[in-house]
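In: need a structure here:
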Amino acid sequence: MRGRNAAPDIALPILALLAGMVSIQSGAALAKGLFPVVGAAGVTTLRVGFSALILLAVWRPWRRSPERGEIGAIALYGAALGLMNLLFYLSLRTIPLGIAVAIEFTGPLAVALVGSRRARDFAWIGLAVLGLGLLLPLGETSTLDPTGAALALGAGLCWAAYIVFGQRAGRAGGGRAVSIGMAIAALVVAPVGLVEAGADLFTPATLATGLVIAVLSSALPYSLEMFALTRLPRPAFGVLMSLEPAVASVAALALLGERLAPVQGGAIACIVAASAGITLANRRSGGRRQEPRDVG
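Out: Modelled structure (predicted):
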């Protein structure tokens, strides 16, 4: 009886996790469609601002203020979160969504590889470097915008910092720290968004779209990911999360009409494989999976 129930028990969290990834990337595609109205920084302000309001309402962190020693970690976490979102959306102005996600994915991949000394891990490093080399505008024939690629790399660096600072901030109280960090992120990006968009940021239609983007990119996928995380083996969860660049490419094709060249598709496949491989290697050696990020 347990054998017959095992497949449905695993299938539901897998579907929930895939639905969460589709939701995140659909939110990113919708955000990119709003760029002509309020700009990338304006969209970032709406997404992070509404996400902060949602998280503050859920966790109500004012019931217990952070201790003095916790404030610095939470502030760094929030600043990294805000910059990560801002740089990612700025990169989407000139490069396809799937490529931006793949380049940005090198941030957590680098964190996972830091300190690794196993020979097989260097093979995953080589595969990731190969993927990046195929994506980045390193040759004369490349059509990828250098500025957009640099911004995506910057988002990946901020993602790495988000993971490091997030682990420290998480000791201050999990969801409470996340809600405060998101509020700090909103304060970081809001001045840039207000300068770029001005009063256009507050039209009813724009605010409504921003709320939808925040729900698709934060509230819904994080709920689905948490459901999956508590029901899937951690190696399986990590490997499935590695599919996100591929999911982003499919979402961009379906919603934005962004087609990738065969070489670019192969490069994304290399980064997905490298991320899945190092995830499995870390799990087998007792490493911990990094929590989902708030981007994309």
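In: from now on I want contacts and neighbour counts done on CA atoms only, so please keep to that.
Out: Will do.
In: show me where the protein has its helices.
Out: 2-33, 35-59, 68-91, 97-104, 106-113, 119-135, 146-170, 175-197, 204-214, 220-229, 234-241, 244-256, 262-284 (DSSP state H).
In: can you list the ones you listed in JSON lines and add mean neighbour count?
Out: Shown next, in JSON lines, are the helices of the chain (neighbours: other Cα atoms under 10 Å):
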{"stretch": "helix 2-33", "mean neighbour count": "19"}
{"stretch": "helix 35-59", "mean neighbour count": "22"}
{"stretch": "helix 68-91", "mean neighbour count": "24"}
{"stretch": "helix 97-104", "mean neighbour count": "28"}
{"stretch": "helix 106-113", "mean neighbour count": "21"}
{"stretch": "helix 119-135", "mean neighbour count": "18"}
{"stretch": "helix 146-170", "mean neighbour count": "23"}
{"stretch": "helix 175-197", "mean neighbour count": "22"}
{"stretch": "helix 204-214", "mean neighbour count": "19"}
{"stretch": "helix 220-229", "mean neighbour count": "19"}
{"stretch": "helix 234-241", "mean neighbour count": "19"}
{"stretch": "helix 244-256", "mean neighbour count": "21"}
{"stretch": "helix 262-284", "mean neighbour count": "21"}
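In: before we go on, could you also do this sequence so I can check it against the first one:
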Amino acid sequence: MRVPSAHPEAVARRTHPGPVSPVAWPYGRTRLSGVATMVGSALSNQTGAAIGSLAFPVLGPVGVVAVRQYVAAIVLLAVGRPGLRTFTRRQWWPVLLLALVFGTMNLSLYTAVDRIGLGLAVTLEFLGPLGIALAASRRRVDACCAAVAVAGVVTLMRPRPSADFLGMGLALLAAGCWAAYILLNRTVGRRIPGAGGPAAAAAVSALVFLPVGLTVALRHPPTPAAVGYAVAAGVLSSAVPCLADLFTLRRVAAPAFGLFMSINPVLAGLVGWLVLGQGLGRPEWAGIGAVVAANALSISVSRD
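Out: Predicted coordinates for the structure are as follows:
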């Protein structure tokens, strides 16, 4: 749910116009500050999603996502400062696709959060970057990681009376969009320097959601509290993670960054429980743990 930091390589390519040379697990204050920033960024991301869901009764997931897109556009345009008038057709088409994927990813995820809860939705969405990482490898350990992840998903999606398969399907759609985002972001990063490409995509997505937001506001007049929740979601899940990534990737190696990203499903489950009262049973926690362990093992082995 963060904007748009789906993959360590993608983030590094986006936030740094030139080669990225982060210090790999330095010691002292730099290491501690990098780790603290990563944990704080992940916690901010999931807390923002939980706060945004408090506006669902008034704005619905669509309205909250619209506000999030506006906030993301403002932040990324300020950071990336894209020269839109200089973009060529070859640069524009992946940007437009990225905007489509970006909006669809957030909308499907927030709708899934509304139906199945924050922890389960974020865990299933996390299969997107995990699938990209595993698909690109031919190592035996990654086959084992894939098997562990599949076991976790089967546990999470097992048939039961309260199962919401539409919500789970939307979370898997968000996972597919996240995977597509990673691939498109690589293309955009090769064709547009710095953060200009993702910033342009965020701006296009915000323009698409502008009539959506106006329609929601006219049909369901928002309360100040609902607007505040939605804006807070945009700040905590968009602005803070984006700025934190700029800080972290100068201090921590990309594999370590990816390893710490795997705590997001765990934090989502904890925040969903503490803030929203969305309790998870032992099977759900076991499934989340399996997906997180698969990602962590895959990245840890790749560092060796």
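In: residues contacting Ala232 of structure 2?
Out: 48, 51-52 (Cα atoms under 8 Å, 6 or more residues apart in numbering).
In: to which residue of structure 2 is Ile71 of structure 1 aligned?
Out: In structure 2, Ile71 of structure 1 lines up with Trp92, judged by TM-score structural alignment.
In: same thing with Phe237 of structure 1?
Out: Using TM-score structural alignment, Phe237 of structure 1 sits opposite Phe257 in structure 2.
In: before we move on, what about Ala267 of structure 1?
Out: In structure 2, Ala267 of structure 1 lands on Gly287 (TM-score structural alignment).
In: distance of that match from Pro265 of structure 2?
Out: Using Cα to Cα, to the nearest Å, Gly287 of structure 2 is found at 10 Å from Pro265 of structure 2.
In: go on, Arg31 of structure 2?
Out: 23 Å.
In: kindly report the same for Gly189 of structure 2.
Out: Distance from Gly189 of structure 2 to Pro265 of structure 2, by Cα to Cα: 27 Å.
In: before we move on, what about Leu118 of structure 2?
Out: Distance from Leu118 of structure 2 to Pro265 of structure 2, by Cα to Cα: 9 Å.
In: Arg191 of structure 2 now?
Out: 32 Å.
In: with Ala174 of structure 2 instead?
Out: From Ala174 of structure 2 to Pro265 of structure 2 the distance is 14 Å (Cα to Cα).
In: list of residues touching stretch 30-38 of structure 2?
Out: By Cα under 8 Å, 6+ apart, stretch 30-38 of structure 2 touches 25, 244-245, 247-248, 251-252, 257, 260-261.
In: quick one: that stretch to chain centroid distance?
Out: Distance of stretch 30-38 of structure 2 from the chain centroid (Cα atoms, centre = their mean, to the nearest Å) equals 20 Å.
In: to what extent is Ile95 of structure 1 buried, counted in neighbours?
Out: Look at Ile95 of structure 1: counted by other Cα atoms under 10 Å, it has 20 neighbours.
In: grab the nearest non-local neighbour of the counterpart of it in structure 2.
Out: Across the two structures, Ile95 of structure 1 finds its equivalent in Ile116 of structure 2, going by TM-score structural alignment. Nearest residue to Ile116 of structure 2 in three dimensions, chain neighbours excluded: Gly167, at 5.8 Å (Cα to Cα, 6 or more residues apart in numbering).
In: where's whatever residue of structure 1 lines up with that neighbour relative to Phe35 of structure 1, distance?
Out: In structure 1, Gly167 of structure 2 lines up with Gly148, judged by TM-score structural alignment. Per Cα to Cα, Gly148 of structure 1 is found 15 Å from Phe35 of structure 1.
In: also Ile213 of structure 1?
Out: On the measure of Cα to Cα, Ile213 of structure 1 and Phe35 of structure 1 end up 12 Å apart.
In: what does Gly198 of structure 1 give?
Out: Counting by Cα to Cα, the gap from Gly198 of structure 1 to Phe35 of structure 1 is 14 Å.
In: could you do Glu244 of structure 1 as well?
Out: For Glu244 of structure 1 relative to Phe35 of structure 1 (Cα to Cα), the value is 22 Å.
In: aligned partner of Met226 of structure 1 in structure 2?
Out: So, by TM-score structural alignment, Met226 of structure 1 is matched to Leu246.
In: which non-adjacent residue is nearest its match?
Out: Thr15 (6.1 Å).
In: hmm, who's touching stretch 49-56 of structure 2?
Out: 1, 61, 63-64, 110, 113-114, 118, 225-227, 229-233, 237, 271-272, 275-276.
In: ugh, wrong one, I meant stretch 46-62 of structure 1
Out: With Cα under 8 Å, 6+ apart, stretch 46-62 of structure 1 has contacts from 82, 85, 175-180, 182-183, 185-186, 190, 201, 207, 210-211, 213-215, 217-219.
In: stretch 141-155 of structure 1 now?
Out: 83-88, 90-95, 100-101, 103-104, 106-107, 135-137.
In: kindly report the same for stretch 76-90 of structure 1.
Out: With Cα under 8 Å, 6+ apart, stretch 76-90 of structure 1 has contacts from 32, 40-41, 43-44, 48, 100, 104, 148, 151-152, 154-159, 161-162, 165-166, 169, 180-186, 188-189, 294-296.
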